[in-house]
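In: Prediction below, plus the sequence it came from.
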Amino acid sequence: MDLSELTSRLHAIRDANQWRRYHSPKNLVMAASVEMAELTEIFQWLTEDESRALPPEQLTHAGQEIADVMLYLLQLCAELGLDLETVVQAKLADNERRFLP
């Protein structure tokens, strides 16, 4: 996955629709939160086993919501001047240091 290409494509959509004024870090965080809530809704009231075996339609829907969250986070990183791959790699290395023997 080429994150810089994804960011460019997102910015093209944003710019073509004149949405830049709405894409403040605050608004992007709130939008990502809304998408995360939509993802949560898919799993609400399911048992553990049901949550691991979604029917195809729900699995597709979950994938769409995961993508929405990811795309908003990618846009947020761009607005904050953060490189998503760098911050994820740093956090993963920190978790490895803390939680692996």
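Out: Thanks, I have the structure now.
In: C-alpha from now on. contacts and neighbour counts both.
Out: Will do.
In: what's the single longest helix in the protein?
Out: Criterion DSSP state H: the longest helix present in the chain is helix 56-80.
In: Against which helices or strands is that one packed?
Out: helix 3-16, helix 25-43 (3 or more C-alpha pairs under 8 Å, 6 or more residues apart in numbering; DSSP states H and E).
In: Figure out which of the ones you listed is closest to Thr86.
Out: Among the helices and strands packed on helix 56-80, the nearest to Thr86 by C-alpha to C-alpha is helix 3-16 (11.1 Å).
In: here's the one I want to compare it with:
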Amino acid sequence: MAPVEELTQRLRTFADERNWGQFHTPKNLVMAAAGEMGELVAEFQWLTPEQSAAVMDDLKAGARVRAGLGDVVIYLTRLADVLGIDLVQAALDKLEDSARRYPVERSRGSAAKAPGYHPSAP
């Protein structure tokens, strides 16, 4: 079993054992993921770029960042499971789309948004 599939199954079992499926609506899971992402953002909020790159060198801050990432991944994995989305395939599809929108020859070294990009467009 692939690591993402194992995580998905373990999260499903964890939620089922506690009868938490009733609370794991897409809305609640998105809100929980956003809240956890906010906590992760707070860890980096006032750091310089150099400090942010070295955050894992600080044992306490590094532990909080690691736990925050774990929380975000858990909620996103659970959300994908509830919605019936293959999370890895969704990420691969998005990466392929980004490669089309940001070809190396036009995008290398630039943070400019792709012209004509509309996130809601198919």
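Out: On my side now, so go ahead. Quantities reported herein were computed from a predicted structural model and do not represent experimental measurements.
In: And the helices and strands packed on helix 56-80 of the first structure: which comes nearest Asp94 of the first structure?
Out: Among those, the nearest to Asp94 of the first structure by C-alpha to C-alpha is helix 3-16 (21.8 Å).
In: Looking at the helices and strands packed on helix 56-80 of the first structure, which one is packed in the most?
Out: Of all these, helix 25-43 carries the top mean neighbour count, a mean of 16, counting by mean count of other C-alpha atoms under 10 Å.
In: mean distance, that one to its aligned residues in the second structure?
Out: Aligned to the second structure and superposed, helix 25-43 of the first structure gives a mean residue distance of 0.4 Å (mean C-alpha distance after the TM-score superposition for the first structure).
In: and for that helix, what are the contacting residues?
Out: 51, 58, 62, 65-66, 68-70, 72-73, 75-76, 79-80 (C-alpha atoms under 8 Å, 6 or more residues apart in numbering).
In: got the angle for that helix vs helix 56-80?
Out: 170 degrees (axes from the mean of the first three to the mean of the last three C-alpha atoms, to 10 degrees).
In: Tell me the helix or strand right after helix 25-43 of the first structure.
Out: Per DSSP states H and E, the first helix or strand lying C-terminal to helix 25-43 of the first structure is helix 48-52.
In: Any of the contacts of helix 25-43 of the first structure buried? List them.
Out: The neighbour count (16 or more other C-alpha atoms under 10 Å) marks 62, 65-66, 68-69, 72-73, 75-76 as buried among the contacts of helix 25-43 of the first structure.
In: CSV please, covering these and showing distance to Ala93 of the first structure.
Out: Output for these, formatted as CSV (distance: C-alpha to C-alpha, whole Å):
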residue, distance to Ala93 of the first structure
Ala62, 28
Glu65, 27
Ile66, 23
Asp68, 25
Val69, 23
Tyr72, 23
Leu73, 20
Gln75, 23
Leu76, 22
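In: Between those residues, which sits nearest Glu5 of the first structure?
Out: Gln75 (12.0 Å).
In: Show the contacting residues for the counterpart of the closest one in the second structure.
Out: Gln75 of the first structure maps onto Arg78 in the second structure, with residues paired by TM-score structural alignment. Applying C-alpha under 8 Å, 6+ apart to Arg78 of the second structure gives the contacts 8, 11-12, 29.
In: And Leu28 of the first structure, how far from Met70 of the first structure?
Out: Noted for Leu28 of the first structure: a distance of 11 Å to Met70 of the first structure, by C-alpha to C-alpha, to the nearest Å.
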